Structure formats: structure tokens, C-alpha cells
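# Got a predicted structure here, sequence first:
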Amino acid sequence: MSVIERNKPSLTRALGRVNVIGVAVALVISSVVLLVYEAVSLRAALADNAGLEAAMVAENMSAPLLFNDAEVASEVLTHLGSLPYVESVAVFDAKGRRFARYAQPGLSEKEQNEGTEAAAQEHVRLSFKDVIVAVPVVQGGARVGTVVLVATTGGMKSEFTRYACFLFLASACALWIASLVMSRTKARVIEAERRLEYYALTDPLTDLPNRRAFYDELAHCLRPSAGVLPQVTLVLIDLDDFKTVNDTLGHGAGDELLRAVAHTLRGTVRQRDIVSRIGGDEFAVLATSDTDRSQSRGTAEKIVRSLGRSFELEGTMVPVTVSVGFSRFPDDAGDIASLVSSADIALYAAKSGGKNLAFEFRPKMTAEAQRRALLERDLREAIERDRLDIAYQPQFDCRTGQLVGVEALARWNHPVQGDVSPAEFVPIAESSELILSLGQWILNRACRDAVRWNRDASAPVSVSVNVSARQLRHHSFGADVLATLEESGLRPELLELELTESLLMANLTAAVEVMRTLRARGVRLSIDDFGTGYSSLSYLQSFPLNQLKIDRSFVKALPHSGQPIVTAIISMAHSFGLTVVAEGVEYPAQLAWLCDSGCDYIQGYLTGRPMTFAALMDALNEEREHVLASERTEPAGPVS
């Protein structure tokens, strides 16, 4: 059962029932009040009529009472028979003796005699008993008798019954209408709740459960059943270089790829497995049927195979790879947080291992992750407090042997860990925003140092600085480079920025714009590790480049093999008007072959290892003295 199914909106139904009951109770209360009011009103009206009739009789009874003429009194009372509500009328003399009486036919003796002065003294507002009123007979200011009239409540009861029936029907109709309105309103509210619940738990782009729904489902799956812990595998999937698709083909293509990946994932895993999109280009699979680690590994590798292919995006076939990391419960973790952390650690290891891989969590990965976190924290502090250093590897002219430039290489001597390799801390910086501050720090330091060594150099010596993808994508990169040159005082032509082929192709639009801006101001641009990336002739013609660097993997095989490739690179670069640097030169035979093949500059352990700024200054001073000594020993020209 999915999260959305378990969270159906039952609150609205309960509130609907409560509302209907509330309306019914309100109608009952209001009906009771109305019925009581109607009963009181009817009795009061009957009492008023009875009193009025009794008063009229009393006005005609004074003479018969004075003359003791009971026959006339009886005739007067007989006329009351036309009034249906008059049950009986009795006339009493001044001493309380009954003088005359009228009673409707068919009354019992008790009913005929209930009209007494004592009974008339009882005043009841709410009752269905007969109404008894007494009116005195007055003559000349003296009371000569009393008229007691008994009014039956039969008509009142009929009227009250009709009113009660009408009120019941009206209330029932009102309740039915209210129920109908509430039912329709409830249906709309339930539908709105369903939609809100859907949007709250579903990724609208891929129609998969979102992060919240996934973690709710994960919490549900990790609950023990009958005291037995379940076997659950959490698989995290991250699309490699997804930003490249967005940057080169647009966000529409990126969205299309995410939908295609979601569809493929659903078709790859089991039907009961839960697939979710939990981030921008990150997906998760919750596999509840993998009973051991080998099955979990098979699920992860199956996902890599199914997604590691080309997808057609807006008419273009785009190769896609994914990195996958997984962890198991309860083997690798005892709670949700640990399970997710373990899978995330495995995912990071997969991405660091070369991508398009599936890695399972291993306990040692936790220590590695902790070391990464520690190094990231300390690296941030080292950048902020200027505790890094730079080593400069020299580059020499193949024809003259002169030192013409250096490459700036970051170095970090950790106060506790000792020397931390750039191969370790640079990827840590690249996986976070630290690469921006690290790259800016290296650029600032290298430009300041270059100004210092060029003050007394016998010939200009340039400095080359590597640029990361995050730096190139940053909107202020070009302006930051120019500002650094202005602050340091370094001439733009003495700064060379090294960019990789994959970096340029992944940031094509931004790269061309920034490169043209910098090149127009005199900054030199170089392609690093040429031959290992796209190696497209079109970008060599389009980008404003100055130089190519032949990757060390091609130089390493020289001079015994690999000559055609290196010869082709040198020839091609020269045909585009670019100079060539061969890096990784370690043997004299390599140097000799490169010089004979027309390579312009060389860099490697053979000619110079990375050195500190002080060592570089010593080397430049030594070279300057050598140049001065050579000039002093040159023979003088002919004297005229």
C-alpha cells in the first residue's frame, strides 16, 4: 500500500458526519422551542377567548341573579353551545351556590362539575388540560355572583398537531437539503484534499513519490513485523553530468531526460519496489524483496545497466551514465538516518570511482567519509587563513632551453595529517563550493608571485593556473580574473588559464563568452590534457585558444610508441596557430624526440619538479646570472 493510499482524507468524512449531526441537533432544539412557543401561544389565545366569552356572560347575568330568575340565566347560557371550544359554563351566586349551568352533551359528571371558582385560580401556561376562567358578576359596584367557563383544548390539540407535523416535515426537508449540500461540498473538499495530498507527496515532473513520501514509506517499511526486522535495500541513483545536458540542450531536454529515467527505473525494478525522485537529478529505489547482499548488488547493477545508454532528447541521442550506491537494513544501519547516510556514502564512492558504477556500502567508507568531512572543514579554514601553498613546475622552450613559464599547483600541509595530496583535497573542493574560493586563492597568489619573479627575470616568465568547471560557470569569473590582474599588477599576457576539453564542452555557451572577453584583454588560454576528452576540431577553430597541452598518457609511451598521435597533435595545433606543451616528460629520449618533432615547450620531472616560490626565484636568479655571464664573454664587435 502506497503512502498516498494510506493517507486518504478521512478527516473530511468525519467532519461531514459531525456537521450533519450538528444540523440535526440544531433542528431538534429549534423545533422543540417552536413547539413550546406554539403550545403556550395557543393556550394563551384560548384563555383570552374564554375570558372574553365569560365576561360577556357575566354582563347578562346580573339581572337574573338579582331577581333569582334561573330560567332566563339558563337561556342565556344555552347560546354558548354554538362555540365549539366552550365545554361548560356555571353561574354561582354571591354565596358560591350554583345558580345555573350549561354543559355540552355527552360530558361525564366529573367534567360537568370541574368548572369551580377554586379550579379557576390555577394558572398554567403550558398544558393541554382544559382552560378554566372565572369572571365576577358585578351590579352597582357589588359582586352578586361569578361566571366560571371551562374551555376545552381539543381544538388547540388539533392545531398543535398540525403545526408539529408541518414543523417536522420542514425540518426533515431542511436536513435533507443540508445533507445534500454538505455531501456535495464534502465531495469537492475530499477531491481538493486528494489533489493537495497528491501534490504534497508526488513529484509533478516524473509522477513519482517525492522525498517526503519516500521517507514516509521508508519509515513504514522499517517497522518490525511480529518482532522480526525486515530486509530492506535502499538504492540511491545520481545522473552523471546532468548539468551538461541542461547547459548544452536546455532545461526542456533535462526535464525530458528525468521523465525518461523515471519511466526506465519503474520498468527495471520489481513492481512492489518503490521508485522515487528525491532531488534534482537524484532518484531512490526501496527494494523490499532482496533477502541478501548479492540480490541487492544485482538490483543496483541492473539499474546501472538499464540507465547506462543513450536517450533521445529533442531529436538528439544523448549518452547517459549513472552512479549508484546502496545500503541494507539492518545489515548496514539500524535506523533511517544511518541507512540513508550509508547509501549516500556508497553513492559518493561510486561517483569518485569513475561514475557509471554501482557501489555497496562498506564500514570503511564511513571512516573515509569522516575524513572527507574533516578535510573539507579544515580546507575551508586553510583557505580563509591563507595556510595553503603553491608549487610551481617550470616549462622550458624546446629550442633554447630557456624557462618560459610555470604551472601553479596547490599544496596543503595539514597541521595534523601532514601533506595532503592534491588528488585528495582538490576533488573534495570540487564537490562543494570550496573550489570557487580555492581557485580564487590560487589565482591571487600566483599573480602576486608572478609579479615578484618577473621584476628581475632576464625574460618574462608566465604563470598558468587551472580552472575548474564551477569557476567557469560562475557568473563573475571573467570579472574576477580581470580584477585580480589589476590588483596584483601582473600583465595579462603573463597569465595563462588552463581549461580541460570536457569542461569547455559542458559549458559551451558560457565558455566562449568568457574566453573571448579574457582573450581580448590579453589573457592567454590553454587546453589541458588534450586528446583525452572530446578532441573536436570544431572547437579548436571556434575557441580563442593560444596553446595545447599534450596529456602525459601520450608522452609516457614515447619514443617507442604513440608517435603518430603526438605528431598529429603537434601538426594540427601548429596549423591552427597554437603552441604545444608536452607534460610528463621524464626521460631524455622523450625530450629529444619531442624537440625533433617540433614541440614548442616541455614540462616534467626531467627538466624540473614542482618547486617552492623561493626555489623558483633561485632558479631564475641562476638563469639570469648565466645570461649575464654569457653576454660578458661574447666577443666585442669591430672597432671603427
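Thanks, I have the structure now.
# Could you use CA atoms for every contact and neighbour count after this?
OK.
# From one end of stretch 424-442 to the other, what's the distance?
End-to-end distance for stretch 424-442, by CA to CA, to the nearest Å: 17 Å.
# Okay, one more to line up with it:
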Amino acid sequence: MLGNEREKIRHLLVIQDLEGRRTVPLRETTYSLGRHPANTIVLASRSVSMQHAILLRVTVPETDQYGFQIIDGNYKGKGSTNGLFVNGNKCYSHNLRHGDVIAFGSNKAQAKYYAISNISEQVFSESFDVEDLSGFFSEQASPANPFQTLAIDPSFEAASESALARLASFPELIPNPIIEMDFEGTVTYLNPAAALKFPKLREVGTQHPILTGLLSGVNNVEKSSFVREVEVGTEVFEQSVLYLPQSDLIRTFIIRDITEQKQVTAELRQRDRLLQAVAEAANYLLGEMNFETGIDLALAVLGEAAQADRAYLFQNHLHPVTKELAVSLRFEWTRSFVTSTHQHWQNLPYQTSGLARWYTVLSSGNAISELTQKFPIAEQEFLIRDGIQSLLLVPLRLENEFWGYLGLADCTFERHWSRHEESTLLTMAASIISTQQRQQVEEKIRYQALHDVLTGLPNRLLFNELLSKTLPNATRKGESLAVIFLDLDRFKVINDTLGHTLGDQLLQNVAQRLKDSLRGGDTIARWGGDEFTILLPRVNDIQEVTQVAQRMLQALEDAFHLQGHELYVTASLGIALLDQNSPDAETLIQHADTALYYAKDKGRNNYQYYSVSLSAKNPELLTLEKSLRYALERDEFTVYYQPRVNIATGEITGMEALLRWQHPEMGLVAPSVFIPLAEESGLIIPIGEWVLRTACSQNKTWQDAGLQPMTIAVNLSLKQFRQPKLVEIIAEVLAQTGLEAHFLELEITETTAIEDLDFTRTVLENLQQMGIHISIDDFGTGHSSLSRLQLLPLHNLKIDKSFIQDLTRDVKVAHIIKAIVGLGQSLGLKLTAEGVENEEELEFLKSINCEDVQGFLFYRPLSAQKATEILESKQPTL
């Protein structure tokens, strides 16, 4: 103190910031300093925190004097951003002395502290600049020492720390609990708010959650203050702790009750966890090819995320015995300490098992979310048996039907399920149903891809797959197997005469009869059209195969009664056995097909086994194939012409060009022998063009000779017809030969026509625009129908000679021919019957109004010279 006289000490703070310099007399017990306008002392600088520091008045023990202590940070114990510096040294708290310079983060905001005596209240109250006080005191104070400073006793700092515990902010009136505790763990002070909130705090002491860990906590942190969260029962508080080692004091106050905030945060975290689980589960459901594996993984992710003890999937179904609606547990995930209850939840009828309420609630689209103790007694029995204390169920709906339900259960404690958990379960249910729907669609698509839509039998793809899987087993076991190729005889005639609807019904009935005639384990597939393939996987004796083949032929002997029709159908079968000549799937099918055509050549309605001799080419055929390559350039080909005759008038209405090969050594080679070789080698294209040019040139020669104009018909093979520049080639031939387009008729087979109907239509329309006539040759031998061929621009339909040959031997064939002629005429087509050889055939054709015929009854194929002579003889005499 100043001498022996008690003198009043005045405290000043001179502020220097961006707004200039100002002097603040310090009269209050507490000041807050910072950039925010709500502070007691506002500092104008961006480097200053919103609340940068606290200025506390502290009493000097055993005196009536006091000083000030400055503390870094705000009332909650949060430090400033840029720090507090006193006389250039960074500090967290400091007892101010006269002349101390305080920097708030930077030099742009500073303050200087003064403790001055011998200043009157009047002067102290006036607005003045502390730097001008020297002049004032030169007149009123001791000239020797006009600026008397406060001499602070060493005990002042300790006293000031003790005084700090009273935060000169009226703790008795603050609504927040404030507690003080010494370093011995004794509670030294409770404000009224603390006593009211924690009535047993003094009794419990450091065992109380508010004080637990404080003594150890203050020794493990660097700062003199920190903030922590404290749980008291179900409540959570944010607690600010300030400790002063010099004064043996820990002061804490409750900033706020954050129970609701913590609950919201926990719910948000749980929601995020559940959403992540849904996304992960969806990946499993989408990524796993196996539906069951995907469900197991999804339930595990869901159960873990929801922190449940069980996750279920139940599915509704008809009870296997009573046929009433029941439910069964299909998938279940449990924690390691929980016992599976899968066997308890199988085939439970809703009505008789006590679960009728579940069906009512869930089928209406609502969830079930309850503690076990609140369930009806009958339902509690199920849940208590499994140790379930709370249950959450949501419905699964598939195509608007109540398909089942998804559930979570807790066996650890009674749990109230949150809205996030219910929402997550519903989302998961939607993902599972979506996966189930996708699986059903995929199964349907796979079934359709592997089965024939009409008959329901496996198709070619599945048959090949089964055959490829069966072969290794047969080889490993030392067994054989058989592949049978079956083709219905003249089935297309039924389609053409009676329509595809009846034909499809007949195919379905045929397929069923054939299936019924097989052994258990045998497979029949629809190969296409009226062709079937049969796999006999276990063959120890060839007699077994023969018996199956005979049963299939016998199965077709009885009539089929469909739509008032009595229909008969036979079949031809080709059989190949697994052996050294047919060692793989491709060869087996190829050889069975070869044997099939051999069976047809044998008169149909029989079966034939494949043998090497059926497919081996003889040396003569190999020599012929080589010679064919030079036949065109050696002028070995010639064209013959067979007249087409009008039945009513007997006049020749056209000629058909027929290719012949005069081999220099073998003589005349039949077209049925060398034409397939030409097709196979590709030579048919240049050979066919030569025939076209030769025929057109001959027809033009006849016209130039004054003979009656007529059309010349030329056959186009499949490869000829498919060549890209066919139309241009034909136009060029017509231009070179001078023949008008309407005197040319091009013939294609049914097979050629329907291989690619859109392509065929485009080519034929182009040819029709040129004026060329189009004819379908050998009708009845392919797999088309008039209903399909009517889409093409056709002019003539030629009935295959195989029908004419059977005309007088089979009354059914006569009905077929009559139907073909009638249907063809209704479509505006001109009908020509091929292979007519006797008067009886001619009379029948005349009776059904068939216009034209070709055959040995009138003319055999003629050389150009002979044909010319015939045409000249038919010329009318003048």
C-alpha cells in the first residue's frame, strides 16, 4: 500500500484497436472481452474471437483492496482462437499488474492495465485519456512519485485463484448448476441450482457422475479448463470444468442439458447406420446369383446394423396337409449367443396356431411393433419360448398379395423400436420383394429360353446342355447312351390344310404321347417344327433302345380326335449310339439326323440305327466332286426342258429348264447326286448363272423363230438366292439375252423362301417390279405353310411329285391335294402338279380344277433340239 495511509486504488484499462484508443474504468466484478457486440468490452479486430477473454475482479486477502485477473476464453471454458498474450507471453490466465500490456491475438487489438491511487472520484468519472494524467497529477500528487502503483502481496495470486471460484457473475442467481470441489474430493460449494438438480451430490461425493473422474481428469489435460459430457441416469449434460492448482480448487458448472440432443444424434447415427446397411444388403441381393445366399447376407447386415438379436423372413403358403393358409420361417439370422428357432416356426396355420391377429394386421399393410408383455397371451407363448422380449414385423407383398413378413427381435432387453428401424425394415422388405420378383422373372425367362412354348418340352438348347452333362457320366460309368432324332411324316400337310391352330394342338398331343412312352430319366425335346430329339442316358443293351423306339411308333398309331377331325400321324426315327464313331454330342446328333433321313428313304414310319456306311462317301463320289470343279469350263453341262401343259387345253404353257451333267467317263450324272455337291462346294452359283443365261437365250431363240411366246422356268438354289447381287445378275442376263422379263419364271423351294422371310419378301418384290414371275417349287416338302407364303409376291405353286405318286394309294393324300389346290386358288396362285404319270392322276387333278401339270404322262425332259421340234409341231397351221 502507499505509506501508512489507506488510499483508494482506481483500475483502468486503455484499449487500442481499429476504432482507436479509449479508456475504460473498471468498476464491475466481471467483464467479457471479444468481437461480439454482446460483450462488456467490444474489441474491433477480426483477429479477436467472438468472446476472447474474461476479466475477473479478485479480492486481496485481509484487505479491502482488489485486483483483476484476465482469463483466456469464454465462460464455457472454450479458449480463444488466436490466444491471449500479456507482456508478450502467451498465457491462459494472469493476475494483472500496473503497466501490463495485453494483446488479444495480434497487435491490432491491445490493452494496457493501470492501478492508480490519489485520483478523486470526480476525475475518475470524467472522460479522459490516461496518457494525460501526468499533467493532472503534477498539480495534486506527490511530485516525487505521482503514479503510485498497487503493490501486490505474494499471497494475492493464491487468493485471487480462490476468488476466481466465485466468478463475479452472481452464481447464486445463475440457473445453471455450479459446483466447487477441492483436490481432496470434498464438495465446498453448491449454488441453489446445483442443490436442486443434484440433491444427493454432497452425500455421494466423487462417486456421483457429475464429479466422477474430475480429480484424475484435471491431471491429464494441458489446459486449466475443459468441457466434457456427463450421463446422470437417462440425462446427458455438457459440463465445463475449470481447475486452479494454486488454490486447490476445481470449479464446474453445467452448461446445458443435452439429453434430447444426444438422443437426436444417436437416432441420426442409427439412421445412417441402418441406411448403410440397406444399401449393403441391396448390393448382396442384386449381386448374388443365388437368391438364398443373398437373403442370408442381407439379414445378417440388417441384424447387425439394427443391433437386434434375430432377423427373420417368414413366407406364407398352403399347409401341406390341411391346405389352409400357413406360415413358415424360411430364413433366419441370430447372434452367436441366441439359439435358432427355425424348427418352431414351420407350417403354422394362422387360424389354429394363435397367429390370426398377425395375419389380419400384416395383410392390411400395417406393422407389428410391441414389447412381448403387451402381446395377447397366445402370441406371448410363441415369443417367450424363443426368449423374445420385443418384436418388430413388417409385411412382404408380392404382386399385391400378402406373401410373408420380415422381422427383427430383441432377446436382451425390452426395446421400443424406432421409426428409423421400422422404416429400414420396410425398405429392406421392398428390396427383398424386388429381388424375389426379379428371380421369378429370371426363372421364367430361363424356363422360356430352355423350353418350347407350345409343348412345354425342353428345347434344342436345353437338350444340348443335358446331353453335354450326361456324356461324361456315361463315359465314367462305362455305359452307353442313345440319341434319337424323330420327325413326323408329312405333318406340314395338316398345317397347310387344317390350319396352324389345329396343327399346334396335334403337336401338343403328339408330344405328350411320346413323353409317356419313355422310360424314367429319359428326355424328349422339341428340336423345331415337327422334329423331336430323345436322350436315353442309361443304355446297357441295344434292345432297350429298340423297345423305346417301337413304343414311340406304337404311341402314334391311334387316331387323334381334334376339333371334329380324326387325324393320323406317323414318324420316322434315326438312332445314334455313343461309341467310337459317335463320341461326342455334336456327332451323336448329326449321326441320328443322318439315320433319320435313311428311315425316310426306307418308306417312313420306321426307325433306323446309324452306321458308318450311311455317311461315308464312296471313291466314285470323291472323284465326282473333283470333276465337278472343271465341268463348267469343259462344257460338260447341258440344259434340258420339260414342258408344262394346261390340263384343259393340252397346250404347252411353259418350259422348265433342268440341268444335266454329261460326265466324260461316268456318263449322265443324276442331278440328285451332283447338285448337293455343287451346293456344298459353292459351285452352284456360277453353274446356276450359266443355266439362267442358257435358258433365257434359248427362250429368246424360240421367240425369234416365230414360235408361240411362253415363260421359261429356272430353279434358284438357296445359295444363289442369298447372293447379294442376285437382282443385278438377273437384270444383266435379261439385257444380254434380250429376253423380256415377263417371259422368265424363277422357282425357289419352300425352305429357301422361309429361311428369312423379310429378306425373301424384299428380293421377290424387286424381281416382281421387273416383271419376273415367281414360283414355289416342290411345295409340301418343306416346313412352310400357305398362310406364311401368302405374304410373298408369288404367281405359281408347284405341288411336289411325292404327293402325286401317293395319290392313288392313299385316299388321305387326295384330300390333301384337293385342299392345297383350293387354298392356292383362293390366294390367286396358279397350280402346277409335278410328276404326273398316269391317266388316273390326271383325271383327279382335272376334277379339282388344277390348271397345269408336268410329268412323264405328257413329256419327259427334252434336249433343246427335241423341245424345239415339239414346239414347232404345236404351232397352229395357217
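All right, it came through fine. Keep in mind that this is a model prediction, so the values were computed, not measured.
# So after superposing, what's the score?
Once superposed, chain against chain, the TM-score is 0.55 (TM-score structural alignment, normalised by the length of structure 1); 501 aligned residues with a CA RMSD of 6.9 Å.
# what's the burial count for residue 305 of structure 2?
Neighbouring residues of residue 305 of structure 2 were enumerated by other CA atoms under 10 Å; the total is 19.
# so who does the closest residue to it other than its chain neighbours touch?
Residue nearest to residue 305 of structure 2 in three dimensions, not counting chain neighbours: residue 274, with 5.6 Å by CA to CA, 6 or more residues apart in numbering. Going by CA atoms under 8 Å, 6 or more residues apart in numbering, residue 274 of structure 2 touches 302, 305, 306, 420, 421, 424.
# And for residue 229 of structure 2?
When contacts are counted by CA under 8 Å, 6+ apart, residue 229 of structure 2 is found next to 236, 237, 238, 239.
# Name the member of the residues you listed with the most neighbours.
The member of the contacts of residue 229 of structure 2 that has the most neighbours, counting by other CA under 10 Å, is residue 239 with 21 neighbours.
# Where does the residue nearest to that residue when sequence neighbours are not counted sit: helix, strand or coil?
The spatially closest residue to residue 239 of structure 2, leaving aside those adjacent along the chain, is residue 254, at 4.6 Å (CA to CA, 6+ apart). On the three-state scheme (DSSP: H, G, I helix; E, B strand; the rest coil), residue 254 of structure 2 is labelled strand.
# can you tell me which strand in structure 2 is longest?
strand 652-663 (DSSP state E).
# And it, how far out from the chain middle?
Its chain's C-alpha centre and that of strand 652-663 of structure 2 lie 61 Å apart, by CA atoms, centre = their mean, to the nearest Å.
# Could you do stretch 523-532 of structure 2 as well?
The offset between the C-alpha centroid of stretch 523-532 of structure 2 and the centroid of the whole chain comes to 33 Å, using CA atoms, centre = their mean.
# so it matches what in structure 1?
Under TM-score structural alignment, stretch 523-532 of structure 2 corresponds to residues 274-283 of structure 1.
# Please point out which parts of the longest strand of structure 2 sit buried.
652, 653, 654, 655, 656, 657, 658, 659, 660, 661 (16 or more other CA atoms under 10 Å).
# by contact count, what packs against it?
Counting contacts by 3 or more CA pairs under 8 Å, 6 or more residues apart in numbering; DSSP states H and E, strand 652-663 of structure 2 packs against strand 637-646, strand 667-669, helix 671-681, helix 684-704, strand 711-715.
# between the ones you listed, which one is nearest to residue 836 of structure 2?
Checking those against residue 836 of structure 2 by CA to CA gives strand 637-646 as the closest, at 10.8 Å.
# That closest one packs against which elements?
Counting contacts by 3+ CA pairs under 8 Å, 6+ apart, strand 637-646 of structure 2 packs against strand 652-663, helix 684-704, strand 852-853, helix 864-873.
# Deepest-packed of these, please.
strand 852-853 (a mean of 26; mean count of other CA atoms under 10 Å).
# Please enumerate the strands of the stretch 1-150 of structure 1.
Read by DSSP state E, counting those that start in this stretch, the stretch 1-150 of structure 1 holds these strands, from start to end of the chain: 86-93, 98-103, 131-139, 142-151.
# Just put these in a markdown table and tack on distance to residue 577 of structure 1.
Listed next are these as a markdown table, based on distance: least, CA to CA, whole Å:
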| stretch | distance to residue 577 of structure 1 |
| --- | --- |
| strand 86-93 | 130 |
| strand 98-103 | 137 |
| strand 131-139 | 126 |
| strand 142-151 | 128 |
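# can you tell which of these is closest to residue 616 of structure 1?
Of all the strands of the stretch 1-150 of structure 1, it is strand 131-139 that lies closest to residue 616 of structure 1, at 126.7 Å by CA to CA.
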